[in-house]
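Visitor: from the sequence below, what's the structure:
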Amino acid sequence: MGIIRVNNIRLFTNHGCLEEEAKIGSEYKVDIEVKADLSTSAQTDVLTDTVDYVHLNQIVKEEMAIRSKLLEHVAQRILDRIFKEISLVEEAEVSVAKINPPIGGNVQEVVIILKDSRKN
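Guide: The predicted structure follows:
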């Protein structure tokens, strides 16, 4: 089993419960960690034998572009697509952070983390 991480995917989009968040938007940061059997790709040096991090990044960009009220919702959609589209992934963790959230205080970010494993 190996681990592939795609860290600090930066996006500007409009998630949140407040209408102002839909209009103004915010900065977000997404981190992904997937666990998969990487033994074949370590031997073959062939992209199709591994988890393509370009594909992971594309899933994040597409799902983050769809407005959600809750970060949990968008993180779950990202997880669902990873398991649906990338059969090598056995476990995944998605972290979604809202940078400078509008919560009436000096807060750098709020972060939600969801983990899941492939259901056989």
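Visitor: contacts and neighbour counts: CA atoms only from here.
Guide: Noted.
Visitor: now do the helices in this structure.
Guide: Assigned by DSSP state H, the helices in the chain fall at 19-24, 39-44, 53-64, 71-85.
Visitor: here's the other one to compare against:
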Amino acid sequence: MGSIKLKNIKVFAYHGCLDEEGKIGSDYRVDLKVKGDLTNSAKSDELADTIDYVHLNKIVKEEMAMRSKLLETVAERINNRVLQEILMVQKVKVWVSKINPPIGGNVAMVSVSRSKTR
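Guide: So this is what the prediction gives:
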């Protein structure tokens, strides 16, 4: 078993319950960790034998581009797509963070995490 983690994927998106959030957008950070058997790829040195992090990044960017009210919903969509599209992944965990959320205080970010196992 091995893991691959994509850290600090920066995305501009339009998530949130407020109408203004859907109009002006906000900066987001996404972190993604997947687990799977990387034994073959460690031996073969072939991309076809591993979990392609370019594919993982593409899934994150595409799902972040679809507006949702809740970060939980976006996180769940990302997890579902990873498990549907990349059969080698056995477990996935995603953290979706809104930078400088509009909550009336000095908060650097708010994060939601979701995980799923095959």
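Visitor: just to revisit the earlier point, which among the helices of structure 1 is found nearest to residue 116 of structure 1?
Guide: Nearest to residue 116 of structure 1, of all the helices of structure 1, is helix 71-85, at 7.4 Å by Cα to Cα.
Visitor: which residues in structure 2 does that closest one align to?
Guide: Mapping helix 71-85 of structure 1 onto structure 2 (TM-score structural alignment) gives residues 71-85.
Visitor: please name whichever of the helices of structure 1 is nearest to residue 100 of structure 1.
Guide: Comparing the helices of structure 1 by Cα to Cα, helix 19-24 comes nearest, at 11.9 Å.
Visitor: leaving out sequence neighbours, find the closest residue to the counterpart of residue 111 of structure 1 in structure 2.
Guide: When structure 2 is aligned by TM-score structural alignment, residue 111 of structure 1 is paired with residue 111. Using Cα to Cα, 6 or more residues apart in numbering and skipping residues adjacent in sequence, the residue nearest residue 111 of structure 2 is residue 97, 4.1 Å away.
Visitor: the one you found: neighbour count?
Guide: For residue 97 of structure 2, the count of nearby residues is 23 (other Cα atoms under 10 Å).
Visitor: so it sits right up against residue 29, yeah?
Guide: Yes: assessed by Cα atoms under 8 Å, residue 97 of structure 2 is found in contact with residue 29 at 5.0 Å.
Visitor: so what's the spatially most central residue of structure 1 up against?
Guide: Of all residues in structure 1, the one closest to the mean position by Cα atoms, centre = their mean is residue 94, 4.5 Å from it. With contact set as Cα atoms under 8 Å, 6 or more residues apart in numbering, residue 94 of structure 1 has these partners: 30-33, 75, 78-79, 113-115.
Visitor: corresponding residues in structure 1 for stretch 12-20 of structure 2?
Guide: Counting by TM-score structural alignment, stretch 12-20 of structure 2 sits on residues 12-20 of structure 1.
Visitor: now do the buried residues in the matching stretch.
Guide: For stretch 12-20 of structure 1, the neighbour count (16 or more other Cα atoms under 10 Å) marks 12-16 as buried.
Visitor: quick one: residue 16 of structure 2 from residue 74 of structure 2, how far?
Guide: Look at residue 16 of structure 2 and residue 74 of structure 2: by Cα to Cα, to the nearest Å, they are 11 Å apart.
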